[in-house]
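S.K.: Mind folding the following:
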Amino acid sequence: MEFANEPIFQWMSQFAYQPGMVYAGLIAMMALSAVGFPLPEEVTLISVGILAFMGAHPAHFPPPYEGAPVVNVHTAAIIAFTAVVASDTLIYVIGRVFGRKLLYHPRVHKFFPEHMMKRVEEWTHKYGAYACGIFRFTPGLRFPGHLACGMLRYPVWKFLVIDGIAALISVPTQIYLLAHYGEPILKYLRQFKLVLFGIIGLLVIYFVAKKIHQRWAARAASR
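M.R.: Now for the predicted structure:
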């Protein structure tokens, strides 16, 4: 694994032997993603998968000391799945308890423009409870979508089943994919790392600029 000597991978490998920190960060990022934090949860899941791959190959990514604990792929997958479903359910419960007055509260509504809310309403009316699963695969609509599912009082068990199945399909699979097939993927990342970092940088700038624009538009509309 020639790419193992790359500075970026050497820097990342130190976290492969800090499972407690990684698991705590995983829970925090899954919760933040559920409430609309402008960093796709896929970035976190892929990063954890890479760390699990590194921990499974100590010959190429040496531990700080012999017997150091590693990021375990099965533990990470279970924690990620549980954190995602728990976060989604919390948003659902908030929507069920506080209803439309929360979703359309000025401080909440300014983060979700009218066209976004219109799409949420269209999907919930068109697909019913199955919209719970659709929102799981739609990063920008997860938070308002799960709030809407709660507001419409879809049965809790139905929300848990549909959201759980969607999360089971999308969440652990990304971690397992990177953990087991990390070598060819990391080689690819090494070859295109500048392009990758450039794309990530542009995405971050886009999300930040979008949020700033939405705030300005909301302030202008309220005047």
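
S.K.: all contacts plus neighbour counts: C-alpha atoms, from now on.
M.R.: Fine.

S.K.: what's the spacing between the residue positioned nearest the centre of the chain and Val171?
M.R.: By Cα atoms, centre = their mean, the chain has its centre lying nearest to Glu41, at 1.6 Å. Glu41 is 9 Å from Val171, where distance means Cα to Cα, to the nearest Å.

S.K.: Show me what counts as buried in the longest helix seen in the chain.
M.R.: Counting residues, the longest helix found in the chain (DSSP state H) is helix 193-222. The neighbour-count check on helix 193-222 (16 or more other Cα atoms under 10 Å) flags 211, 214-215, 218 as buried.

S.K.: One more: stretch 8-28?
M.R.: Neighbour count says stretch 8-28 has 9-10, 13-19, 22-23, 26-27 buried, by 16+ other Cα under 10 Å.

S.K.: element containing Met12?
M.R.: Assigned by DSSP states H and E, Met12 belongs to helix 7-13.

S.K.: Now do that helix: which elements does it pack against?
M.R.: On a contact count with 3 or more Cα pairs under 8 Å, 6 or more residues apart in numbering; DSSP states H and E, helix 7-13 meets helix 41-55.

S.K.: can we see that at 7 Å?
M.R.: Under the contact criterion of 3 or more Cα pairs under 7 Å, 6 or more residues apart in numbering; DSSP states H and E, the helices and strands touching helix 7-13 comprise an empty set.

S.K.: now it: how far from the chain's centre is it?
M.R.: Distance of helix 7-13 from its chain centroid, counting by Cα atoms, centre = their mean, to the nearest Å, is 22 Å.

S.K.: same question, stretch 13-27
M.R.: Chain-centre distance of stretch 13-27: 16 Å, with Cα atoms, centre = their mean.

S.K.: want to put them side by side, so please do this one too:
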Amino acid sequence: MLDMLGAVDRFGYAGIGTIVFIESFGVPAPGETVIIAGAAYAGRGHFNIFAVALIAFLAAAGGDTLGYWIGRRGGRPLLLRFGRYVRLTPPRLEKVESFMSRHGPKMVIVARFIEGLRQFNGVVAGSTQMPFRKFLLWNLLGALLWVGCWSTAGYFAGNHLDQIAATISHYVVAAVAIAAAALATYFWLRHRRHRRHPVES
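M.R.: Take a look at the predicted model:
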């Protein structure tokens, strides 16, 4: 986060817009982080928070719309051919398509907040032939909620962002250890239950 603050300070509004835009049509980039960093700088008085939010919103909505038309024109073969260059492997594509088919337009909003789905949200919506007007409506709403959430969080973090980042990095090892222990316990209990009650053929 501290490195991102430096990048935002150097490249300003253009950097925020560029990173959010390219992430939104499928290129892995720290869009969420750059919004928080830009809003935090606004909280410190270096930027205008409304400008940060507006630029991020337009970039997010525009990038997703470009992704939609890439998916719509190129279809699934294009995603399978070039997806590996942006970490969209066939298994990941199938997972995103499954989410999209089960949840429909609502997934356009939900995917904004899920790493790995956010980047390919528009592309997959286009490749699955979601009607453009329906996509556009949910895309604008999703971008508004996503940008509003993270720009608000970053803005109110403001002068405390350095301390927040330091605290997070200090406790990250403990958090990972606790998560690993919880996961191991879950699989152990599941394995034990399966042994006690095997599925009858």
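
S.K.: just to revisit the earlier point, how far does the very next helix or strand once past the helix holding Met12 of structure 1 sit from its chain's centre?
M.R.: Later in the chain than helix 7-13 of structure 1, the nearest helix or strand by DSSP H and E is helix 19-34. Between the centre of helix 19-34 of structure 1 and the centre of its chain there are 9 Å (Cα atoms, centre = their mean).

S.K.: again, but for stretch 178-189 of structure 2
M.R.: Offset of stretch 178-189 of structure 2 from its chain centre (Cα atoms, centre = their mean): 26 Å.

S.K.: can you tell me what part of structure 1 that stretch aligns to?
M.R.: Aligned by TM-score structural alignment, stretch 178-189 of structure 2 falls on no residue of structure 1.

S.K.: Could you check how many residues crowd around Arg107 of structure 1?
M.R.: Counted with other Cα atoms under 10 Å, residues neighbouring Arg107 of structure 1 total 12.

S.K.: which SSE is it in?
M.R.: Assigned by DSSP H and E, Arg107 of structure 1 falls in helix 106-109.

S.K.: which residues touch that helix?
M.R.: Residues outside helix 106-109 of structure 1 that contact it (Cα atoms under 7 Å, 6 or more residues apart in numbering) are Leu103.

S.K.: Quick one: residues in contact with the following helix or strand past it.
M.R.: Counting by DSSP H and E, the next helix or strand C-terminal to helix 106-109 of structure 1 is helix 114-127. Residues outside helix 114-127 of structure 1 that contact it (Cα under 7 Å, 6+ apart): 131, 145.

S.K.: residues near the corresponding residue of structure 1 for Arg133 of structure 2, how many?
M.R.: Residue pairing (TM-score structural alignment): Arg133 of structure 2 is matched to Trp157 of structure 1. Trp157 of structure 1: 9 surrounding residues under other Cα under 10 Å.

S.K.: go on, Val161 of structure 1?
M.R.: 14.

S.K.: what's the answer for the one 5 residues further on, then?
M.R.: Counted with other Cα under 10 Å, residues neighbouring Ala166 of structure 1 total 18.

S.K.: hmm, back to that, show me which positions of the helix holding Arg107 of structure 1 end up buried.
M.R.: In helix 106-109 of structure 1, counting by 16+ other Cα under 10 Å, buried: His109.

S.K.: Distance from the chain centre to it, please.
M.R.: Mean-position distance between helix 106-109 of structure 1 and its chain equals 22 Å (Cα atoms, centre = their mean).

S.K.: repeat for stretch 113-125 of structure 2
M.R.: Distance of stretch 113-125 of structure 2 from its chain centroid, counting by Cα atoms, centre = their mean, is 7 Å.

S.K.: Also stretch 100-111 of structure 1?
M.R.: Counting by Cα atoms, centre = their mean, stretch 100-111 of structure 1 comes out at 22 Å from the chain centroid.

S.K.: Quick one: end-to-end length of it, please.
M.R.: From its first residue to its last, stretch 100-111 of structure 1 covers 15 Å (Cα to Cα).
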